[in-house]
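A.B. asks: mind folding the following:
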Amino acid sequence: MDTHQALPDTDRQAAPPLRTQPSPPRFITYASAGSQRRIAIAVDLSDESAYAVRWAVQNYLRPGDAVILLHVRPTSVLYGADWGAVDLTVSVAADDDDAANGRPDSHESQRKMEEDFDAFTTTKAQDLAQPLVEAQIPFKIHIVKDHDMKERLCLEVERLGPSAVIMGSRGFGAARSISKSRLGSVSDYCVHHCVCPVVVVRYPDDGAAAGPATDNGEGPKSDEVVEKHVVPEDEQEFHDAAEEHKDV
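C.D. replies: Coordinates of the predicted model:
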């Protein structure tokens, strides 16, 4: 007689079901359409920058976005359109003469000129922000000082962590069609060195910039935009190049 008796099927315990955990995503999940984006608009004191701000308001920004107007103010030489020379009424030659002759008021004159240009820069930046004010888009003006504007601009973009950077660049007319694809020195540097996508808005040569920032209803050509993550920041205004960078 077989002493090993099979247990009835009803007495057997069913094995627990296998549970498979989902694998982690292979790709970065970008911000959804409803999430707030922080967009940086790099501005100098030129018509190209004003046009880029208007273009961003009309063609790129969406409800919920916050804007940083980012300006790098040179510490020695004054720059303007695409960070080219700007014509300002300042007596630099007179200050050089004072310094050469050892006059005691040379440093005071230099300090006064710096203060005047700081005030001019702030006023001009506020003027550039008017389209944002009219569209009720929240923004802040972030101004830093450095002698190397292109590199500092990319460093500030990396530190502030915007989703994208928008900047203006002068367009090229038919007479210069051979160089049509060439960007300005600053915009070209930023395209290759910024850690986030860069949208370069071409400034039209035909005077269309005075009107709506569009080109045949489609807007000016710009680089492809990809959503990136956003990191927080604190309020800042003027910072000298010698100052230590602080995490935000």
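
A.B. asks: could you use CA atoms for every contact and neighbour count after this?
C.D. replies: Will do.

A.B. asks: same for the longest helix belonging to the chain, what does it pack against?
C.D. replies: The residue-count maximum for a helix in the chain (DSSP state H) belongs to helix 106-128. Secondary-structure packing of helix 106-128 (3 or more CA pairs under 8 Å, 6 or more residues apart in numbering; DSSP states H and E): helix 47-55, helix 92-100.

A.B. asks: go again with 10 Å.
C.D. replies: helix 47-55, strand 66-74, helix 92-100, helix 130-134, strand 139-146 (3 or more CA pairs under 10 Å, 6 or more residues apart in numbering; DSSP states H and E).

A.B. asks: V195: what secondary structure?
C.D. replies: Classification of V195 using DSSP: H, G, I helix; E, B strand; the rest coil returns coil.

A.B. asks: likewise A40?
C.D. replies: Relying on three-state DSSP, one would call A40 strand.

A.B. asks: alongside the first, I'd like the structure of this one:
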Amino acid sequence: MSERRIGVAVDFSVGSLAALQWAIDNVVRKGDHLILLTIRPDAYDQTEVQLWEATGSPLIPLAELKDPNIMKKYGTTPDAETLDVVSSAATQKEVVVLMKIFWGDPREKLCEAVDSVPIDYLVIGNRGLGKLKRAIMGSVSNYVVNQSSCPVTVVKHA
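C.D. replies: Have a look, this model is predicted:
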């Protein structure tokens, strides 16, 4: 059985944590690569990041995700709860946990990530915007479901 690359969109919100937990409970299995996809809306003003703006960061291993100094270089700070969830998954399910950070529009960058990493299956949370806000702002999850080249599951946060 070949290794699968399961992507989970994470922004360290309650909704993305719910999507991550759902993916671990329902999709991820031994030998998989669990790839956390983080999209930063703003270009971060560091030289390294400017190099990665088009392609995203390199794949960041779990050990580096836990190091605040390394994560500061990428302009992101994973929360303790997300780190606990993925650390447990790495140990209990025997999966490889990696993160890839992109800068730009979340809709476009998540679809790019599916093709560039590549991702076999994507899990994304939703923020539960009302109909009016969703009409004005557009739904990231709706866009990704319709544009992605891999299967996508949207996990609704209660």
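
A.B. asks: dump the helices and strands packed on helix 106-128 of the first structure into TSV; add distance to V157 of the first structure and mean neighbour count as well.
C.D. replies: Below are these laid out as TSV (distance: least, CA to CA, whole Å; neighbours: other CA atoms under 10 Å):
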stretch	distance to V157 of the first structure	mean neighbour count
helix 47-55	17	25
strand 66-74	9	23
helix 92-100	31	13
helix 130-134	20	15
strand 139-146	11	19
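
A.B. asks: contacts only, for T82 of the second structure.
C.D. replies: Counting by CA atoms under 10 Å, 6 or more residues apart in numbering, T82 of the second structure touches V10, D11, F12, S13, V14, S16, L17, A18, L20, Q21, S88.

A.B. asks: nearest to N69 of the second structure, of those residues?
C.D. replies: F12 (17.9 Å; CA to CA).

A.B. asks: against D96 of the first structure, how distant is the counterpart of the closest one in the first structure?
C.D. replies: F12 of the second structure maps onto L45 in the first structure when the alignment is built from TM-score structural alignment. Relative to D96 of the first structure, L45 of the first structure is positioned 25 Å away (CA to CA, to the nearest Å).

A.B. asks: circling back: looking at the first structure, which of the contacts of T82 of the second structure still make contact?
C.D. replies: Comparing the contacts of T82 of the second structure with the first structure on both residues aligned by TM-score structural alignment, their matches' CA atoms under 10 Å, the contacts found in both are V10, D11, F12, S13, V14, S16, L17, A18, L20, Q21.

A.B. asks: for T122 of the first structure, which of the helices and strands packed on helix 106-128 of the first structure is the nearest?
C.D. replies: strand 139-146 (8.3 Å).

A.B. asks: now that closest one and helix 106-128, what's the angle there?
C.D. replies: 150 degrees (axes from the mean of the first three to the mean of the last three CA atoms, to 10 degrees).

A.B. asks: could you dump the helices and strands packed on helix 106-128 of the first structure to CSV with distance to A119 of the first structure?
C.D. replies: Below are those laid out as CSV (distance: least, CA to CA, whole Å):
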stretch, distance to A119 of the first structure
helix 47-55, 18
strand 66-74, 12
helix 92-100, 17
helix 130-134, 17
strand 139-146, 12
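
A.B. asks: quick one, what contacts the most far-flung residue of the second structure relative to its centre?
C.D. replies: Distance from the C-alpha centroid of the second structure, by CA atoms, centre = their mean, peaks at L132 (26.0 Å). Shown in contact with L132 of the second structure (CA under 10 Å, 6+ apart): G138.

A.B. asks: mind listing what's buried in the longest helix of the first structure?
C.D. replies: S106, S109, Q110, M113, F117, D118, T121, T122, A125, L128 (16 or more other CA atoms under 10 Å).

A.B. asks: widest-spaced pair of these?
C.D. replies: The widest separation within those (CA to CA) is 32.6 Å, between S106 and L128.

A.B. asks: format the kept ones among the contacts of T82 of the second structure as CSV; extra columns: distance to V95 of the second structure.
C.D. replies: Shown next, in CSV, are these (distance: CA to CA, whole Å):
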residue, distance to V95 of the second structure
V10, 17
D11, 21
F12, 20
S13, 23
V14, 23
S16, 19
L17, 18
A18, 19
L20, 14
Q21, 14
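
A.B. asks: farthest pair in these?
C.D. replies: Across these, no pair lies farther apart than D11 and Q21, at 13.6 Å, counting by CA to CA.

A.B. asks: all set, thanks.
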